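Trainee: What shape does this take:
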Amino acid sequence: MGDVINLNRFRKGRDKAAKAQDADANRRKFGRTKAEKAAEDGEEARRKALLDGAKREE
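Mentor: Now for the predicted structure:
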């Protein structure tokens, strides 16, 4: 026979793991410093300007 498992413990463990994964995603999304945000915005602006400068007139 197989091992007996407690379904409530399994469910709670699964929910806890899902919350931990969501928390990790939020830390990556919102846990940046002001300098990191500014650097990323500057890089995005530089890439956009480079792309717009490479467009050809029709």
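
Trainee: make it CA atoms for all contacts and neighbour counts henceforth
Mentor: Will do.

Trainee: ok, which stretches of this protein are strands?
Mentor: Applying DSSP state E to the chain gives no strands.

Trainee: Can you show me the helices along it?
Mentor: Using DSSP state H, the helices of the chain run over 7-30, 34-53.

Trainee: to compare against the first, here's another:
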Amino acid sequence: MGEIVNLNQVRKDRAKAEKKAASAANRAAHGRSKAERTRAEKERSRADRLLDGSKLED
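Mentor: As a prediction, the model looks like this:
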């Protein structure tokens, strides 16, 4: 015979795992310090300037 499982507990465990995954994604997106955000923005703008400067004109 198979193992007896409590479906309510399985449902709760699945919801808890989904909530944990969502919170991990939010921590990665919003959990940076102001210095890290500023540095990332400067790097992004530098890369944009470099790309714009490397374009060939007709």
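
Trainee: Can you pull the TM-score for these?
Mentor: Once superposed, chain against chain, the TM-score is 0.98 (TM-score structural alignment, normalised by the length of the first structure); 58 aligned residues with a CA RMSD of 0.4 Å.

Trainee: sorry, back to before: pipe the helices of the first structure into JSON lines and attach mean neighbour count and distance to M1 of the first structure per row.
Mentor: Shown next, in JSON lines, are these (neighbours: other CA atoms under 10 Å; distance: least, CA to CA, whole Å):
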{"stretch": "helix 7-30", "mean neighbour count": "11", "distance to M1 of the first structure": "17"}
{"stretch": "helix 34-53", "mean neighbour count": "11", "distance to M1 of the first structure": "55"}
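
Trainee: Okay, the alignment partner in the first structure of D52 of the second structure and R28 of the first structure: tell me how far apart.
Mentor: Aligned against the first structure by TM-score structural alignment, D52 of the second structure finds its counterpart in D52. For D52 of the first structure, the distance to R28 of the first structure equals 30 Å [CA to CA, to the nearest Å].

Trainee: show me the contacts for V10 of the second structure.
Mentor: Residues near V10 of the second structure by CA atoms under 8 Å, 6 or more residues apart in numbering: none.

Trainee: again, only using 10 Å
Mentor: By CA atoms under 10 Å, 6 or more residues apart in numbering, V10 of the second structure lies in contact with K16.

Trainee: And for R46 of the second structure?
Mentor: A40, D52.

Trainee: Check A35 of the second structure too.
Mentor: Counting by CA under 10 Å, 6+ apart, A35 of the second structure touches E41.

Trainee: Mind telling me what L7 of the first structure corresponds to in the second structure?
Mentor: Residue pairing (TM-score structural alignment): L7 of the first structure is matched to L7 of the second structure.
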